[in-house]
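A.B. asks: pasting the structure only:
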């Protein structure tokens, strides 16, 4: 079975309005939630073969935290910044040619829209540092329809968060 993990970057800072959207860093909550969620996935036995991240600063930082915790290789992909669902699908299909378990770190609305297109359970909004696991039977790389394996997010573990 091919496994896909969609991870929305951790909460970013809007403190410095001179920064471009691309260069926004994680805020305090993001720096707290990313290690929490990475650890939760580790406890669940999640082990992506590769993590592919948007090159935006907040996504890269989130991806680095997950890669370190989950002992996964990390790459960046330009197509994942401001990605449409077709861009996300293309990146995943290419990765599935080489890997069985792929994590994508990106942004909304693209990630949520992509989940709702391919998963058997729509979510309508993946919150920051939210992760959706999707399984595909028979190593299906067409990404037509997968089965949601889990949907994890920080408020599930720290209701006061965010």
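C.D. replies: Happy to help now that I have it. What you are looking at is a predicted structure, and each value in this text was computed from that prediction instead of being measured.
A.B. asks: alpha carbons only for contacts and neighbour counts from here, please
C.D. replies: OK.
A.B. asks: what residues of the longest helix anywhere in the chain count as buried?
C.D. replies: Longest helix in the chain, counting residues (DSSP state H): helix 28-43. Residues of helix 28-43 classed as buried by neighbour count (16 or more other C-alpha atoms under 10 Å): 29, 30, 31, 33, 34, 35, 36, 37, 38, 39, 40, 41.
A.B. asks: put this next to the first one:
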């Protein structure tokens, strides 16, 4: 079984026009939401073997806050340039290239790419709100099979909750 967690970075500030896009920090709501989503994941017993994040400050901060709540050391988070200004096929290639010794992979990235990949893997998912977490479980021995198989388990959660929650 392989478990993929796709996370859209938390809400970021856009108040400072002098900042480059990759240097935009999380705003107060984003800071709260990332910690909150990490706590929810911790309550569910989620333990990623590998956390890959875009190096953009808002994505990296989201990954760090979630990792903190999971008891995952920040020093083991991998900032991967391929996750910044990516494409859904490139994101899927990153997933497929993951070493099979990792059972649970967490990717923290940006929209619209994260939503598009989520939709490809789970067609009922059309949009990932900020700091949303899509958890997909695949009955697969290899990450190379992800994308060719439908997930056997899908769970979407977001800070504001979803209809029916």
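C.D. replies: Arrived safely. Because the structure is predicted, anything quoted here is derived from the model rather than measured.
A.B. asks: TM between them?
C.D. replies: The TM-score (TM-score structural alignment, normalised by the length of the first structure) is 0.90; 156 aligned residues with a C-alpha RMSD of 1.5 Å.
A.B. asks: ok, then the element right after the longest helix of the first structure?
C.D. replies: Next along the chain after helix 28-43 of the first structure, taking DSSP states H and E as the criterion, comes strand 50-53.
A.B. asks: what's in contact with that following strand?
C.D. replies: Strand 50-53 of the first structure has contacts (C-alpha atoms under 8 Å, 6 or more residues apart in numbering) with 59-60, 63, 67, 72-77, 80, 99, 101-106.
A.B. asks: show only the entries of those residues found in helices.
C.D. replies: Mapping these onto helices (DSSP H) picks out 59, 60, 63, 67.
A.B. asks: my guess is the last one contacts residue 74. True?
C.D. replies: Yes: Residue 67 of the first structure lies in contact with residue 74 (C-alpha atoms under 8 Å); the separation is 6.3 Å.
A.B. asks: these two: who's more crowded?
C.D. replies: Here residue 67 of the first structure and residue 74 are compared on neighbour count by other C-alpha atoms under 10 Å; more neighbours surround residue 67, at 22 against 18.
A.B. asks: what's near enough to touch the more buried one?
C.D. replies: Here residue 67 of the first structure is in contact with 51, 73, 74 (criterion: C-alpha under 8 Å, 6+ apart).
A.B. asks: what segments of the second structure are strands?
C.D. replies: Here the second structure has its strands, by DSSP state E, at 2-8, 50-53, 78-79, 104-109, 133-138, 153-157.
A.B. asks: redo these as a markdown table? Include mean neighbour count.
C.D. replies: Output for the strands of the second structure, formatted as a markdown table (neighbours: other C-alpha atoms under 10 Å):
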| stretch | mean neighbour count |
| --- | --- |
| strand 2-8 | 25 |
| strand 50-53 | 23 |
| strand 78-79 | 17 |
| strand 104-109 | 25 |
| strand 133-138 | 23 |
| strand 153-157 | 16 |
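A.B. asks: looking at these, which is closest to residue 24 of the second structure?
C.D. replies: With C-alpha to C-alpha as the measure, strand 104-109 is the member of those nearest residue 24 of the second structure (13.6 Å).
A.B. asks: show me what that closest one is packed against.
C.D. replies: Counting contacts by 3 or more C-alpha pairs under 8 Å, 6 or more residues apart in numbering; DSSP states H and E, strand 104-109 of the second structure packs against strand 2-8, strand 50-53, helix 57-70.
A.B. asks: rewinding a little: now the strands of the second structure as a markdown table including distance to residue 24 of the second structure?
C.D. replies: Formatted as a markdown table, the strands of the second structure follow (distance: least, C-alpha to C-alpha, whole Å):
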| stretch | distance to residue 24 of the second structure |
| --- | --- |
| strand 2-8 | 15 |
| strand 50-53 | 15 |
| strand 78-79 | 16 |
| strand 104-109 | 14 |
| strand 133-138 | 21 |
| strand 153-157 | 24 |
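A.B. asks: mind checking those strands for the one nearest to residue 18 of the second structure?
C.D. replies: strand 104-109 (22.3 Å).
A.B. asks: residues in the first structure aligned with the closest one?
C.D. replies: Aligned by TM-score structural alignment, strand 104-109 of the second structure corresponds to residues 101-106 of the first structure.
A.B. asks: buried ones in stretch 56-71 of the second structure?
C.D. replies: Buried residues in stretch 56-71 of the second structure, counted by 16+ other C-alpha under 10 Å: 56-70.
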